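Engineer: Sequence isn't available, so here's the structure alone:
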């Protein structure tokens, strides 16, 4: 079953900056290589600007923003810079930049004048941002990551949220601690900030109890605020042993009221150099690369209508960004 696909997360850019001779068309290296995207009918792919917490994080963030521009410049027959009013019938792949870990905007030592300049420079290079995640797995100056306990929204996180307000850039909860997610909701509400809230690549704790997954409370608040939630394909966040748990996560998203929120956020990244061999293979064959979308949708056809499948595949994400940028 073939529908246009709008995927909310991959790590192609961090792969390309780590390995300067890497080829985005090489299907032997990364599961979101161009031929896989084309086979899966991916019409829009969000490409994260990712860095961990380190002194050179701002340099790496800016470098990935430049690589984003290079993809469009070097491969104009394959990529274009996605605009929210673009037609999903476009034969090329629209790429849309995002920031995964705000360490790429400001490292631990950066002055706020440098952070503002970095933010604006990245935005200038990529045109627009699909979202910003304040953290990744660990703590940084902005707040607590999803593997930290008892660390919420810090003063610098509040300041960054206030700078984001009104810029039509969603805040992403996919890598927050629970306390940080709560702090983000509370600060947006108390300060009346104009910031949509999403989870770009997260599953559900009710199906698989993992810190990376959303509680129903947070998921339903995203739904209430008309945000979107992208289901993650990584085995560790689905179920270590049961591939079909993917479908339970997706259907749970519908069951908690997310018919207009549930999307895809596959989270394909370069896994071959990952040191923890216990996590290999990272993906089940069911979800091993971006060509698998038609077969995933075909299986879901047993439980969802064609209208619901189309919403899941692309329409929910498409309408979210279209509405945001009207």
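Structural biologist: In hand now; what should we look at? Everything quoted here is computed from the prediction, not taken from an experiment.
Engineer: switch to C-alpha atoms for all contacts and neighbour counts from now on
Structural biologist: OK.
Engineer: What helices and strands are in contact with the helix or strand hosting residue 263?
Structural biologist: Assigned by DSSP states H and E, residue 263 falls within strand 262-264. Packed against strand 262-264 by the contact rule (3 or more Cα pairs under 8 Å, 6 or more residues apart in numbering; DSSP states H and E) you find strand 5-10, strand 229-231, helix 245-255, helix 316-324.
Engineer: Comparison target below:
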């Protein structure tokens, strides 16, 4: 069996089609898109009819033979699509697939869709039989190191360009769910009228156009407007905003404050330090107000607290993320809501 990567499928299938294709993987979006690529190439080469079957435990494998043998009144060629949701066809199914692979029909294309399969499954007789006649496309997951590049390429394919902070926020938002990423990018196509995506636009999408604004929350906290910041946080919670989206914005600005503080401490003037930290001109007065109230060692503690909240959101630490976000916002606004001993305990868990 020829093995192809998903990105090689379009070029290979446009030249010639094998009688059997197996697409296997646990990334629903990538599996779906690989199937779509194959279907499109097949339609262009005369496979205008499609029959789809789900092979569960009650599936009658005689349908596979019947479908292969039946002639269509409306098309000369057809795609027989077989989804084996459990990953293994069983004894009867394995026999049927071996028989089909021995004599694949000239006017049929058999597409078999499987979840991720292990090496033992690939050594099974039915898989070995298919191996002699078809093409195997194994879909690999997109890991953390590859996700940012994948998102950048996906945005570019959609006609969008995004800065690094926007891609970071999108990666945080989707948590590895590529279907969710595709949906968010479709929203951005409608909202980014000039084709550019920045973190503010993305935050609005993440918040589902919430009446309460994530960046407004951060600005109010930096200004020390405690009541407005807490009201904004509660509003975002009530509207279903995800804690990670809020945490991302808070963490980003705490890091910017630390960078500006370090720059001025080393002799740079305030404007240059803000430029180096990526602080917009419109936000310089807010940053200045925050730095008059918050010392670098306090900001370091808040940054560590952000890490603790991130672990709480992801279930790696026994704490309520919303309670800890409230505490973070209060401390950023200048309210000492926890004693020193309690603060150390929350950071060490």
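Structural biologist: Received the coordinates, thanks. Just so it is clear, the model here is predicted, and its values are computed rather than measured.
Engineer: Report the TM-score for the pair.
Structural biologist: For this chain pair, the superposition-based TM-score is 0.21 by TM-score structural alignment, normalised by the length of the first structure; 117 aligned residues with a Cα RMSD of 6.8 Å.
Engineer: Would you tell me which of the helices and strands packed on strand 262-264 of the first structure gets closest to residue 293 of the first structure?
Structural biologist: strand 5-10 (7.7 Å; Cα to Cα).
Engineer: Show me what that closest one is packed against.
Structural biologist: strand 42-50, strand 262-264.
Engineer: between the helix or strand just after the last one and helix 245-255, how many degrees?
Structural biologist: What it means is strand 262-264 of the first structure. Next in sequence after strand 262-264 of the first structure, counting helices and strands by DSSP H and E, comes helix 293-300. Put simply, helix 293-300 of the first structure runs at 70 degrees to helix 245-255, going by axes from the mean of the first three to the mean of the last three Cα atoms, to 10 degrees.
Engineer: Show me what counts as buried in helix 293-300 of the first structure.
Structural biologist: 293-294, 296-297, 300 (16 or more other Cα atoms under 10 Å).
Engineer: Can you tell me the number of residues neighbouring residue 291 of the second structure?
Structural biologist: The number of residues packed near residue 291 of the second structure is 18, by other Cα atoms under 10 Å.
Engineer: In this structure it contacts residue 261, no?
Structural biologist: Yes - with contact defined as Cα atoms under 8 Å, residue 291 of the second structure counts as touching residue 261 (7.3 Å).
Engineer: need the strands for the stretch 101-250 of the second structure, in chain order.
Structural biologist: Here the stretch 101-250 of the second structure has its strands, by DSSP state E, counting those that start in this stretch, at 108-114, 134-138, 161-162, 196-197.
Engineer: Now do the third one: which elements does it pack against?
Structural biologist: So that's strand 161-162 of the second structure. Short answer (3+ Cα pairs under 8 Å, 6+ apart): strand 161-162 of the second structure packs on helix 144-157, strand 196-197.
Engineer: Could you dump the ones you listed into CSV with distance to residue 303 of the second structure added?
Structural biologist: Compiled in CSV, these are given as follows (distance: least, Cα to Cα, whole Å):
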stretch, distance to residue 303 of the second structure
helix 144-157, 22
strand 196-197, 26
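Engineer: winner for burial among these?
Structural biologist: Between these, strand 196-197 has the highest mean count of neighbours, a mean of 20, where neighbours are mean count of other Cα atoms under 10 Å.
Engineer: by contact count, what packs against that one?
Structural biologist: Using 3+ Cα pairs under 8 Å, 6+ apart: strand 196-197 of the second structure touches strand 161-162.
Engineer: and residue 36 of the first structure, how many neighbours does it have?
Structural biologist: Other residues close to residue 36 of the first structure by other Cα under 10 Å number 20.
Engineer: Give the buried residues for the helix or strand that contains it.
Structural biologist: Assigned by DSSP H and E, residue 36 of the first structure falls within helix 34-39. Burial within helix 34-39 of the first structure, assessed by neighbour count using 16+ other Cα under 10 Å, is assigned to 34-38.
Engineer: deepest of the helices and strands packed on strand 262-264 of the first structure, which one?
Structural biologist: By mean count of other Cα under 10 Å, those have strand 229-231 as the most buried, with a mean of 30.
Engineer: Can you work out which other helices and strands pack against it?
Structural biologist: Short answer (3+ Cα pairs under 8 Å, 6+ apart): strand 229-231 of the first structure packs on strand 262-264.
Engineer: can you pull the contacts of the closest residue in space to residue 246 of the second structure that isn't next to it in sequence?
Structural biologist: Nearest residue to residue 246 of the second structure in three dimensions, chain neighbours excluded: residue 214, at 6.1 Å (Cα to Cα, 6 or more residues apart in numbering). The neighbours of residue 214 of the second structure, taking Cα atoms under 8 Å, 6 or more residues apart in numbering as the test, are 203-204, 207, 236, 245-246, 249.
Engineer: I'd like a version of those in a markdown table, one that adds distance to residue 255 of the second structure and neighbour count as further columns.
Structural biologist: What follows is the contacts of residue 214 of the second structure, written out as a markdown table (distance: Cα to Cα, whole Å; neighbours: other Cα atoms under 10 Å):
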| residue | distance to residue 255 of the second structure | neighbour count |
| --- | --- | --- |
| 203 | 18 | 24 |
| 204 | 21 | 18 |
| 207 | 22 | 20 |
| 236 | 22 | 21 |
| 245 | 16 | 19 |
| 246 | 14 | 22 |
| 249 | 10 | 19 |
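Engineer: Look through the second structure and tell me its longest helix.
Structural biologist: helix 243-265 (DSSP state H).
Engineer: Identify each buried residue in it, please.
Structural biologist: 243-251, 253-261, 263.
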